[in-house]
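1. Attaching a predicted model along with its sequence, questions to come.
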Amino acid sequence: MIWALVLVAVVLALPFLREALRPRMTDADRQSAPGQFARLSQGVTHYRWQGPEGGPVAVCVHGLTTPSFVWRGVAEELAAKGVRVLSYDLYGRGYSDRPKGAQDSAFFLRQLQDLLADQQVGDGFTLIGYSMGGSISAAFAAAHPGRLKRLILLAPAGMQPLSGAVARVVLGVPFFGDWLMLTMFPRRHRKGTDAERGLPTSVPGIVDLQQGELHWRGFVPAVLSSLRHMLSTVLEGEHRAIAAAGLPVLAIWGAEDRTIPIRDKAVLEDWNPDAHHVVIDGAGHGVTYTHAGEVLAAIRS
């Protein structure tokens, strides 16, 4: 009986121990990063400017698991067209810090507002959000529509609540949900990204880069916190506020997206009838890097 209890305790403790033994991101690790770093109110944020100074500014916000390198192909082409592109790593990802706390809308908006102030980004810029970055961007646009020239959303989250039995346990059950996430997510993340190895990409080595995030302490807890807080929120009020403000919105969808399904397009059409939509045939959720050319064509048009 005692040995059975010990075995159960070991099984329960192992995922937390494995997470605690992962290395922290340090200044030495950041030496190979492209771009620069800003010490903001919640921690260090990695950011990168591309494109000519004086060009129209576009700020890019990435999604749940893939840091700012997801924008590499899109940002390079926009920069080549004269756009001044600012991309950055959300807290818990890439080269940015892993601060504790609920990763909700206020958490991410504070990081974005801090970075805009630090980099002296004025009004009239374009905000581009991908997946969860679409939720963050919509929340910012609803709160500050006068600051933006336009809002561009790529496979945006926030149209539907997270569903499924596993999701309900992970999101709603303390400790056991954490244990389940630490146990299951790394394997699922590797499996999901490995499935894209044969796809074309504008980001060389993106699968290895995505899987490399699992090496660092704080990545999986950050993903869990975002699922529990940012991605558990439906943004109907925000999108209706954006529509009422008259802010131009372009939404780009992948026809074969299983993460943010194409049926969510109808939801956004209901909330914001004036939004313009582009559907890219054959594209899944990785539309930002698997179909960068089509994304850029949609943005240019």
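-> Received the coordinates, thanks.

2. Please count neighbours and contacts with C-alpha atoms only from this point.
-> OK.

3. mind listing what the residue nearest the centre of the chain touches?
-> The residue lying closest to the centre of the chain (CA atoms, centre = their mean) is residue 63, at 1.3 Å. By CA atoms under 8 Å, 6 or more residues apart in numbering, residue 63 lies in contact with 129, 130, 131, 132, 133, 134.

4. rerun that using 6 Å as the cut-off
-> By CA atoms under 6 Å, 6 or more residues apart in numbering, the residues touching residue 63 are 130, 131, 132, 133.

5. what about the second one, distance to residue 260?
-> Applying CA to CA, to the nearest Å, one obtains 8 Å for the distance of residue 131 from residue 260.

6. same question, the last one
-> When CA to CA is applied, the distance between residue 133 and residue 260 equals 13 Å.

7. Give me the more crowded residue out of the two.
-> Using other CA atoms under 10 Å as the criterion, residue 133 and residue 260 rank with residue 133 on top: 26 against 23.

8. and the more buried one, helix, strand or coil?
-> With DSSP: H, G, I helix; E, B strand; the rest coil as the basis, residue 133 sits in helix.

9. Would you confirm that it contacts residue 62?
-> Yes - contact status for residue 133 versus residue 62: in contact at 4.8 Å, counting by CA atoms under 6 Å.

10. show me what contacts the spatially closest residue to residue 283 that is not a sequence neighbour?
-> Nearest residue to residue 283, sequence neighbours excluded (CA to CA, 6 or more residues apart in numbering): residue 254, at 4.5 Å. Counting by CA under 6 Å, 6+ apart, residue 254 makes contact with 279, 280, 283, 284.

11. And the helix or strand harbouring residue 226, how far out from the chain middle?
-> Using DSSP states H and E, residue 226 maps to helix 219-228. Between the centre of helix 219-228 and the centre of its chain there are 11 Å (CA atoms, centre = their mean, to the nearest Å).

12. Also stretch 74-82?
-> 20 Å.

13. Which positions in that stretch come out as buried?
-> Buried positions in stretch 74-82, judged by neighbour count with 16 or more other CA atoms under 10 Å: 74, 75, 76, 77, 78, 79, 82.

14. before we move on, what about stretch 263-283?
-> Using 16+ other CA under 10 Å as the test for burial, stretch 263-283 gives 264, 265, 268, 271, 272, 274, 275, 277, 278, 279, 280, 283.

15. now, which of these lie within helices?
-> Per DSSP state H, helices hold the following members of those: 264, 265, 268, 271.

16. Tell me the spacing between the first one and residue 270.
-> In this structure, residue 264 lies at 10 Å from residue 270, with CA to CA as the measure.

17. and residue 239, how far is that from residue 109?
-> Counting by CA to CA, the gap from residue 239 to residue 109 is 16 Å.

18. and here's the other structure:
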Amino acid sequence: MLPRRKAGLATSSLSPKSALAGVSASEVESLPYPPDVLPGGRDVPTSYGSIRVFEWGPENGQQVLLVHGISTPAIALGDLAHELVGRGYRVMLFDLFGRGYSDAPNDLPYDVRLYVTQILLVVASSRISWTHFHLVGYSLGGCLSVSFARYFPHRLASLNLIAGGGLIRPYHVGWKSKLLYNSGLLPEWLVRYLVKRRNRPVEKLPIAASPTDIVAAESKMQPGNGDASGGTGFDAASISKYRPGVTVSSVVAWQLDHHLGFVNAFLSTIRTAHIYSPQADWRVLGSILAARRRSSADGTILAPGLEKGKVLLVLGSDDPVIVSDETIPDAKEVLGEDAVECVVLTGGHEIPITMSTEVASVLDAFWTADKELEVQG
């Protein structure tokens, strides 16, 4: 267990890595999220704070950047990254600001401007050129990836959203969430206390019942009645097949205890990031994709990036956060009927964590012309 630290007044809260000095190697290895649990780890210094980045795989392989969700750091996509490397891809993933081993700016809103800038900083940190890569966004990472694609479509070989946010219908937000995050009626110290409490696993209940990811999104079965996490399967899921005893909830609890910037990052993201519909970035992206498809059809010069003119959606059939029956028609409406390819896997919000092999196969098929993609929805 790392020593607890008191919050300071610096413009950036340091990540838990700053507390590892003097901690034995065995203790570090026993953490829910050791800093070197994935290959190719590095710390990237920036004016916003340090960013933890992992990069490995064949240098001549197609490049894939993975962006994780609101509460689980890069380790949540570690198995998926390993699967893609096994298929010959070069992968890079990183901890969003305020998560894992990335520092947390205290003087900025956690909106798409910050996160899009972070993606640029991450790809620029590589010793090899990342100018044409597949972008894979999971949960919160999905809506952040849409924003990046809007402004930098020429950098992307493809855009792929796994249980991606951005189109959650507003009716899923109940009165408790509105009161907590957006009302302005509660003092900020109380809001932070309640947010931390809601993210912490409840010891007297099964670990699967504890709230973690996108707590403001509510179950489709109980609109307006109470918060829901990614579902029981998500909360209790092993974070990796290489670490079967470590659950998603235990990683979130570790961040709550040891990352001084996590609560602020989580709260600010809920308030300012583009999680709920409607979102202008999606409509602009729809125009960009339509232009690519028209160019392909009439033989005119094709603008670089997103050459297929399509986005891949990979969804869980039982996901209570990103509801497939809502997301598929909403995505087609805003992006265009021909701009979306959808695959629905049997599972919940945890599909890229627990079904990494299946998700990797779907991604590989979408990226590889000679493989068949089974499209549903």
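-> Thanks, I have it. Model, not experiment: these values are computed from the prediction.

19. residue in the second structure matching the residue nearest to residue 283 of the first structure?
-> In the second structure, the residue matched to residue 254 of the first structure (TM-score structural alignment) is residue 316.

20. which residue lines up with residue 52 of the second structure in the first structure?
-> So residue 52 of the second structure corresponds to residue 46, using TM-score structural alignment.

21. ranges for the strands of the first structure?
-> Along the first structure, counting by DSSP state E, strands occupy 36-40, 43-50, 57-61, 84-88, 125-130, 148-154, 249-254, 276-280.

22. would CSV of those strands with distance to residue 185 of the first structure be doable?
-> Shown next, in CSV, are these (distance: least, CA to CA, whole Å):
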stretch, distance to residue 185 of the first structure
strand 36-40, 29
strand 43-50, 25
strand 57-61, 23
strand 84-88, 24
strand 125-130, 21
strand 148-154, 24
strand 249-254, 24
strand 276-280, 28
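
23. mind checking how far residue 163 of the first structure is from residue 64 of the first structure?
-> To residue 64 of the first structure, residue 163 of the first structure is 16 Å away according to CA to CA.

24. So the two - more neighbours on which side?
-> residue 64 (20 against 9).

25. Tell me the spacing between the more buried one and residue 56 of the first structure.
-> 27 Å.

26. and if you look at residue 146 of the first structure?
-> For residue 146 of the first structure, the distance to residue 56 of the first structure - CA to CA - is 16 Å.

27. now residue 269 of the first structure
-> 28 Å.

28. Likewise for residue 33 of the first structure?
-> 25 Å.

29. Comparing the two, which residue is more hemmed in?
-> Comparing residue 33 of the first structure with residue 56 by neighbour count (other CA under 10 Å), the higher total belongs to residue 56, at 16 against 13.

30. List the residues that contact the more buried one.
-> Here residue 56 of the first structure is in contact with 83, 84 (CA under 6 Å, 6+ apart).

31. what do you get for the one 3 residues further on?
-> For residue 59 of the first structure, the contacting residues are 85, 86, 87, 127, by CA under 6 Å, 6+ apart.

32. Buried residues of stretch 237-256 of the first structure, list them for me.
-> 238-243, 247-256.

33. which of those residues sit farthest apart?
-> The largest separation in these, counting by CA to CA, is between 241 and 256 at 28.9 Å.

34. what about residue 17 of the second structure, how many neighbours?
-> When neighbours are counted by other CA under 10 Å, residue 17 of the second structure registers 18.

35. Contacts only, for it.
-> Contacts were defined as CA under 6 Å, 6+ apart; by that measure residue 17 of the second structure touches residue 101.

36. run the last query once more with 10 Å
-> If you count contacts by CA atoms under 10 Å, 6 or more residues apart in numbering, residue 17 of the second structure has them with 2, 28, 34, 35, 52, 100, 101, 102, 103, 258, 259.

37. Same question for residue 206 of the first structure.
-> Contacts of residue 206 of the first structure by CA under 10 Å, 6+ apart are 66, 69, 70, 193, 196, 197, 212, 289.

38. let's see 8 Å
-> Counting by CA under 8 Å, 6+ apart, residue 206 of the first structure has contacts residue 70.

39. Tell me the spacing between the residue mapped onto it from the second structure and residue 123 of the second structure.
-> Matched across to the second structure, residue 206 of the first structure falls on residue 247, judged by TM-score structural alignment. From residue 247 of the second structure across to residue 123 of the second structure, the span is 29 Å (CA to CA).

40. Which residue ranges of the second structure form helices?
-> Using DSSP H, the helices found in the second structure span residues 25-29, 78-86, 112-124, 140-151, 175-181, 188-199, 232-236, 248-258, 262-272, 280-298, 324-335, 351-354, 356-367.

41. quick one: buried residues of the first one?
-> This means helix 25-29 of the second structure. In terms of neighbour count (16+ other CA under 10 Å), helix 25-29 of the second structure has its buried residues at residue 28.

42. just the third one next, same as before
-> Neighbour counts using 16+ other CA under 10 Å place 112, 114, 115, 116, 118, 119, 122, 123 of helix 112-124 of the second structure among the buried residues.

43. swap in the fifth one?
-> By neighbour count on 16+ other CA under 10 Å, the buried set for helix 175-181 of the second structure is 177, 180, 181.

44. now that we have the contacts of residue 63 of the first structure, which one has the most neighbours?
-> Going by other CA under 10 Å, residue 130 tops those with 29 neighbours.

45. Contacts only, for it.
-> 60, 61, 62, 63, 153, 154, 155, 156, 288.

46. Only whichever of those are buried, select them in PyMOL.
-> Per 16+ other CA under 10 Å, the buried members of the contacts of residue 130 of the first structure correspond to this PyMOL selection:
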select buried, resi 60+61+62+63+153+154+155+156+288
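
47. Quick one: neighbours of the aligned residue in the first structure for residue 89 of the second structure, just the number.
-> Using TM-score structural alignment, the equivalent of residue 89 of the second structure in the first structure is residue 83. Residues within reach of residue 83 of the first structure, counting by other CA under 10 Å, total 20.

48. so residue 83 of the first structure touches residue 58, yeah?
-> Yes - the pair residue 83 of the first structure / residue 58 is scored as a contact, 6.9 Å apart, by CA atoms under 8 Å.
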